Structure formats: structure tokens, C-alpha cells
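J.: got a sequence here, can you model it:
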Amino acid sequence: MDLFAPQPCDNLLPFDGIVNNLGIVLGDDEALYEQLLSELPWQSDRVTLFGKTHITTRQIVWMGDSETDGSLAYSYSGHSRAITPWHHSVFHVKRLVEHKLAEIGVEVCFNTCLLNYYPTGADGMGYHADDEPELGHQPIIASLSLGATRKFVLKHKKAQHKVELYLETGQLIVMRGDTQQYWKHTVTKTKSVQQGRISLTFRTLYP
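T.: Next comes the predicted model:
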């Protein structure tokens, strides 16, 4: 046992935000991965940068509370995503994640989840912050990983600081406080990973 291993309440950031690593929180993660991969309505993402729209091999599902008025539609990178009602397994994971956060004193009730599917290590996500106005001030964003282990990097927007994590299947992290204001994060690409990964990023969206 590593007596100096980070504890769930430890802040992984040196300043300007809070990131907690809650460790492995799921047991039967392989079955959940296969279920979500086969049952969810995955679609390629569209990202517009510098006026040019790109269609990604990374696929997404925007999921959450059913709203007939469309108030939980989510916009980023120049495009709006319509919401899909909760899949029962994702809703079960949501409740588990909320319980795990409550254990470290973070009380939250998420109403949405952005799921990303990375088919191989060649698929990644560039540096960005989840700082859209719909997420409110100091958003709490919990991310659960399934499938292949991938490198996750946080980089301060002004200072020369980086924090690197290798997220394993079943692992849960939470970003909160001023993290989105001062830090960007990325899932780096790699040629050494051929397996897929699904991330479930739970958040609270304000209409």
C-alpha cells in the first residue's frame, strides 16, 4: 500500500481550482462499456474553429432530464446539441457519482451528461475549458472513464503549470471551484492505444 497515495479529498491542482481523484468507483465497468457502446444513439461531433467546421471521428451523446421546451439544449464550438432522455444505466451511474461526491462533501444533483466515445487512441480532445454560460459560476463537472486508459492533462491558462493523470476504466474525477476559469484540459492522442474509451461527464445545466 502506498501510504502517500492521493486521497479523494486531496486537491490535485496547485492553485486556482479544485480537482479530486476519487479513484475506481465501478466494478462491472466492461459490461457497462459494451452496453453503452451498443445501445446509445452515438453521432459524430461537429466542431467549428476559425470559421471552419470539422466532423470528428469522436462521437457524442448529450443526455439528461427530459425538457419539452428545449431548455437543456447545450451549445459549444458553434453548434447546439439537442438532449436525449436518460438511459437507465447512465442514470444509475449518475446517482452513484452523486453519492461518491457527497462522501467528500460535494452536494450536487446533475441534470445532464455529455458522453464521448473515442474509438482508438488516435481520437482525442483538444485543450478547452467547460466554461459556457449555461454551466453557471464555478461549475461542478464529474468525469467517469470506461475502457482504455487515456492521458488527461490540465494546463493553466496563464501560469506554466500542468497536471497529468492517466484515467483508468471505472475511475472518477471531479473538477470544481475556479478550475474552468483558470485551467484548460485535454485528452491527448496516442498511437499506442488501439482500444476505445467512453467518458461520461456529468454536469448541471441552467436554462
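J.: CA atoms for contacts and neighbours, from now on please.
T.: OK.
J.: let's verify Val97: helix, strand, or coil?
T.: The three-state label given to Val97 by DSSP: H, G, I helix; E, B strand; the rest coil is helix.
J.: any idea how far the longest strand belonging to the chain is from the middle of the chain?
T.: For the chain, the strand with the greatest residue count under DSSP state E is strand 52-64. Remark: strand 52-64 is offset 14 Å from the chain centroid, using C-alpha atoms, centre = their mean, to the nearest Å.
J.: quick check: next helix or strand after it?
T.: Using DSSP states H and E, the next helix or strand after strand 52-64 towards the C-terminus is strand 74-76.
J.: so Pro8: helix, strand or coil?
T.: When classified by three-state DSSP, Pro8 comes out as coil.
J.: please name the residues that touch Glu98.
T.: 107-110 (C-alpha atoms under 8 Å, 6 or more residues apart in numbering).
J.: looking at the residues you listed, which has the most residues close by?
T.: Among the contacts of Glu98, the one with the most neighbours (other C-alpha atoms under 10 Å) is Phe110, at 21 neighbours.
J.: for this structure, what spans make up the helices?
T.: Along the chain, the stretches classed as helices by DSSP state H are 29-39, 88-102, 179-182.
J.: can you list the contacts of Glu98 in a markdown table and add distance to Val61?
T.: Formatted as a markdown table, these follow (distance: C-alpha to C-alpha, whole Å):
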| residue | distance to Val61 |
| --- | --- |
| Glu107 | 25 |
| Val108 | 22 |
| Cys109 | 19 |
| Phe110 | 16 |
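J.: and the gap between Ile60 and Tyr117?
T.: Using C-alpha to C-alpha, to the nearest Å, Ile60 is found at 6 Å from Tyr117.
J.: I'd like the structure of this one too, to check against the first:
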Amino acid sequence: MQHSLFHSDTKNLLPFQGETFLYPNFFTREKSDFYFQQLAETLAWKQEPIRMFGKLVMQPRLTALYGDPDRPYGYSGISMVPLDWTDDLVEMRKAIEEFTGVRFTHVLCNLYRDGQDSMGWHRDNEAVLGKNPSIASMTFGATRMFQLRHYETKGNKIDIPLTHGSLLMMTGESQHQWEHQIPKTKKNLGPRINLTFRKLL
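T.: Okay, the predicted model is just below:
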């Protein structure tokens, strides 16, 4: 059964060509505090090199991939083999799937250690994700600004503060028509953990 995600009472944050929805308090503060501590301590965080403009550079954040076995996921010139789902990730995936009606096979985890860790403009449009992928993005920890802009025009820029326990759902044409980033900031921020649930075909 589909829940409220695609109902008319939920505001689409994109003006055209795609759908993006924000649920600021998807998990309670208490539950979010618990998940943040668990994820920080138990996930297999590491810093991976990616290819940018023909050069290998270290990503300005730590990452970990979990998911269904024997289904690697690649982006920006790297291929990651998923680790087995942890109990906490399974619990979160179940809650998000029940709410959205979308099935997920993998979760790419990102740890932004401070305001200098970032993610540049990109689209999650790899062929293995299918034509119009749905990406569920969970945030725990420090609030970071999530920015969207139209891919072709570089206009219609949208700033969305992603807070502790919030769920951002991107679906429809959003990954083809819009790109997004987490910019650096000079603010003295603590760490942020971001989980991006996705379905590999």
C-alpha cells in the first residue's frame, strides 16, 4: 500500500520535471540520537578515491556501502562491493519502505566529519538504477544545506536544510533533470551521517 508520499497534501519541492519531498521528523529525536551513535561506531567507514577530470582524488568524506550480496555499485570511476546489511540498517530500510512503498536493495552511507567535508554537483542516474530511480536520503547529526539546481540551465537553485532525523525522497525525473550537492561551509559543525537508500536493477 502506498502511503502519503505521493499524495497531494505532500509538497513537491521541485517546480517542474521531477518530485522531491521532505519529511523533517521522520524519526524521533531519541531514535535519531540512537541511530547516529550506532552508525558512527559500527559501520565500516573508509575514504575512497574517485576520478575527477581524469585524476584520482580522495573523496572529501567517508563512505560505506551495504546491500544485497553480489551486486556491486559503481560511480565516478570506483566500484564498491556491498557489505551485509546490519540490523540497524535493516530496521531503517523497513520503516522507509513501509512509508514510501518503494523497495530498496542498497544503501550508500556518507560520513561528513565537519563542515569541510562535502559532495559536489552530481546526479544519481547510473544505468543500474533504472529510468526514474527513487532515492531515499536519511540524515543524522549536524544540519547541512542540500542544494538542487536544474541540470541543463543551472538555474532554479533550491536550498534545503537537512536536519537530524529527516527523510528526503527524490523520485520521478529528478535524478535526470536536476543535480544536487552538499557544499562546504566555514561554520563550525559536528559530524553528519547520510544514508541514501536506492534500488539496483
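J.: mind checking the TM-score on these two?
T.: Put the two chains on top of each other and the TM-score (TM-score structural alignment, normalised by the length of structure 2) is 0.92; 191 aligned residues with a C-alpha RMSD of 1.2 Å.
J.: so what corresponds to Ile137 of structure 1 in structure 2?
T.: You called it Ile, but residue 137 of structure 1 is His. In structure 2, the residue matched to His137 of structure 1 (TM-score structural alignment) is Lys131.
J.: if you count neighbours, what's buried in stretch 111-130 of structure 2?
T.: Across stretch 111-130 of structure 2, burial judged by 16 or more other C-alpha atoms under 10 Å covers 111-119, 123-126, 129.
J.: what's in contact with it?
T.: Contacts for stretch 111-130 of structure 2 (C-alpha under 8 Å, 6+ apart): 45, 60-63, 75, 131, 133, 175-176, 178-194, 198-201.
J.: cool, and stretch 65-83 of structure 1?
T.: Contacts for stretch 65-83 of structure 1 (C-alpha under 8 Å, 6+ apart): 46-49, 62-64, 84-86, 111-112, 132, 134, 205-207.
J.: with stretch 35-53 of structure 1 instead?
T.: For stretch 35-53 of structure 1, the external contacting residues (C-alpha under 8 Å, 6+ apart) are 54-61, 77-79, 87.
J.: strands along structure 1, start to end?
T.: For structure 1, the strands defined by DSSP E occupy 18-24, 43-49, 52-64, 74-76, 79-81, 84-85, 112-118, 125-128, 141-147, 150-156, 162-167, 171-176, 183-187, 197-203.
J.: same list (these) but as CSV, adding distance to Ala102 of structure 1.
T.: Below are the strands of structure 1 laid out as CSV (distance: least, C-alpha to C-alpha, whole Å):
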stretch, distance to Ala102 of structure 1
strand 18-24, 11
strand 43-49, 32
strand 52-64, 20
strand 74-76, 26
strand 79-81, 29
strand 84-85, 24
strand 112-118, 18
strand 125-128, 27
strand 141-147, 12
strand 150-156, 24
strand 162-167, 21
strand 171-176, 12
strand 183-187, 24
strand 197-203, 14
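J.: that older thread, what about the match of His137 of structure 1, how many neighbours?
T.: Count around Lys131 of structure 2 with other C-alpha under 10 Å applied: 13.
J.: what residues are up against it?
T.: So Lys131 of structure 2 contacts Asn125 (C-alpha under 8 Å, 6+ apart).
J.: where's it relative to Phe99 of structure 2, distance?
T.: To Phe99 of structure 2, Lys131 of structure 2 is 22 Å away according to C-alpha to C-alpha.
J.: try Gly155 of structure 2
T.: 31 Å.
J.: which non-adjacent residue is nearest Tyr151 of structure 2?
T.: Using C-alpha to C-alpha, 6 or more residues apart in numbering and skipping residues adjacent in sequence, the residue nearest Tyr151 of structure 2 is Trp178, 4.7 Å away.
J.: in structure 1, what sits opposite the one you found in the alignment?
T.: Per TM-score structural alignment, Trp178 of structure 2 is aligned with Trp183.
J.: can you check Ala40 of structure 2 too?
T.: Checking TM-score structural alignment: Ala40 of structure 2 goes with Leu37.
J.: separation between its match and Leu146 of structure 1?
T.: Using C-alpha to C-alpha, we find Leu37 of structure 1 at a distance of 10 Å from Leu146 of structure 1.
J.: which one of those two is surrounded by more residues?
T.: Remark: of Leu37 of structure 1 and Leu146, Leu146 carries more neighbours, 26 against 15, as counted by other C-alpha under 10 Å.
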